[in-house]
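1. Predicted model, plus sequence, below.
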Amino acid sequence: MKENSVNSKRMLNEQTIILVTDDDDDDRYFLRQAIERTVSGVTVLEAKNGEEALNLLAGRLIHLVILDMNMPGLNGLEILSFIRLHADLYLTPAVMLSTSDQASLVADAYKKGINCYIKKPAVIWEYDQIAAALKTCFLTISP
């Protein structure tokens, strides 16, 4: 039932809102630029740490959350746990974007409810590929 109400809200709201949380300014910048080139009618909110992310999540309909795994303070897994424990955020798709591809960290992220785990790109143009995949997988609603 919740999924239908979330999708209904999204269909009524033409503006797509994505939250990018990463302590690296360059990673946030490159990802935001790629998303804005790829997704029409998008607002990208940026948080440089977990505390900022939690503030931005409060009382706002977010269509997709992108989290860095390793950040000072609250890390990506801790923010993910918060999202999955709150009824109004539970169904929000969450993607982990990290420099680490350590098998135990990836497995832990999936156990905690991440929808997708992506290793950070080595070259800038790969951000466009990530943005296209995010659009296809998480931001397209089929009738």
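-> On my side now, so go ahead.
2. contacts, neighbours, all on C-alpha from now
-> Fine.
3. Show me the strands in this structure, by range?
-> Assigned strands in the chain, in chain order: 16-21, 42-47, 64-68, 94-98, 116-119 (criterion: DSSP state E).
4. try this one side by side with the last:
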Amino acid sequence: MNYAKTVIFLADDDEDDRYFLRQSLQEVYPSVRVVEAQDGSELLNLLDAWSQQPAPQPVHLILLDWNMPKLNGLEALMAIKASPWLRHIPTVILSTSAESTQQNRAYRSGASGYLQKPASYAHLNQLVRSVSSCLVGAAAD
């Protein structure tokens, strides 16, 4: 598979979490382009600007933190799934919580996945490999 043209959008208000996710994504797939946002509102603005480019590359995956200011992950997810341009993009919620009611809300709102943030970098790499092979791989082929 050619990951050179793969684009992943990542929204998380925690700078360290964004850093480790980006590092893990680029370690697993060095040529993946990661576009980062600090919250759901900034993410939607970046996605809108991306779509306005003359020939935008397809977005293969969106990763959303559940707890963010301005527009949280669930609110951003609902906006993504309401958009004809964005609704087809696999969107995964990441959270420190494993609460089943929260997971159910995410899936009912259109999430492609709900994953608990791992405690170690090694587990983060495993998570990135799993998500990428299941969701990005299908979209990039």
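-> Perfect, I can see it now. Just so you know, these numbers come straight off a predicted model, no measurement behind them.
5. Drop the TM-score for these two in here.
-> Once superposed, the chains reach a TM-score of 0.87 (TM-score structural alignment, normalised by the length of the second structure), with 132 aligned residues with a Cα RMSD of 1.8 Å.
6. before we move on, back to that, turn the strands of the first structure into TSV, including mean neighbour count.
-> Listed next are the strands of the first structure as TSV, based on neighbours: other Cα atoms under 10 Å:
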stretch	mean neighbour count
strand 16-21	22
strand 42-47	18
strand 64-68	25
strand 94-98	24
strand 116-119	17
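7. and Leu57 of the first structure, which of those is closest to it?
-> strand 16-21 (8.2 Å; Cα to Cα).
8. just checking, what packs against that closest one?
-> Helices and strands touching strand 16-21 of the first structure, as assessed by 3 or more Cα pairs under 8 Å, 6 or more residues apart in numbering; DSSP states H and E, comprise helix 25-38, strand 42-47, helix 50-57, strand 64-68.
9. quick one: it to chain centroid distance?
-> 6 Å (Cα atoms, centre = their mean, to the nearest Å).
10. in the second structure, what residues pair with that strand?
-> Strand 16-21 of the first structure corresponds to residues 6-11 of the second structure when matched by TM-score structural alignment.
11. Then stretch 88-100 of the first structure?
-> Against the second structure, stretch 88-100 of the first structure falls on residues 85-97 (TM-score structural alignment).
12. what about the matching stretch, how long is it end to end?
-> One end of stretch 85-97 of the second structure to the other measures 30 Å (Cα to Cα, to the nearest Å).
13. aligned partner of Asp128 of the first structure in the second structure?
-> With TM-score structural alignment as the criterion, Asp128 of the first structure pairs with Asn125.
14. That should have said Leu57 of the first structure, apologies.
-> Counting by TM-score structural alignment, Leu57 of the first structure lines up with Leu47 in the second structure.
15. Give me the distance between its match and Gln102 of the second structure.
-> Per Cα to Cα, Leu47 of the second structure is found 25 Å from Gln102 of the second structure.
16. what's the answer for Asp16 of the second structure, then?
-> According to Cα to Cα, Asp16 of the second structure stands 23 Å off from Gln102 of the second structure.
17. ok, the two, which is more surrounded?
-> Taking other Cα atoms under 10 Å, Asp16 of the second structure and Gln102 do not tie; Gln102 has more neighbours (15 against 10).
18. Not counting its neighbours along the chain, what's nearest Pro58 of the second structure?
-> Val7 (6.9 Å; Cα to Cα, 6 or more residues apart in numbering).
19. Alright, calling it a day.
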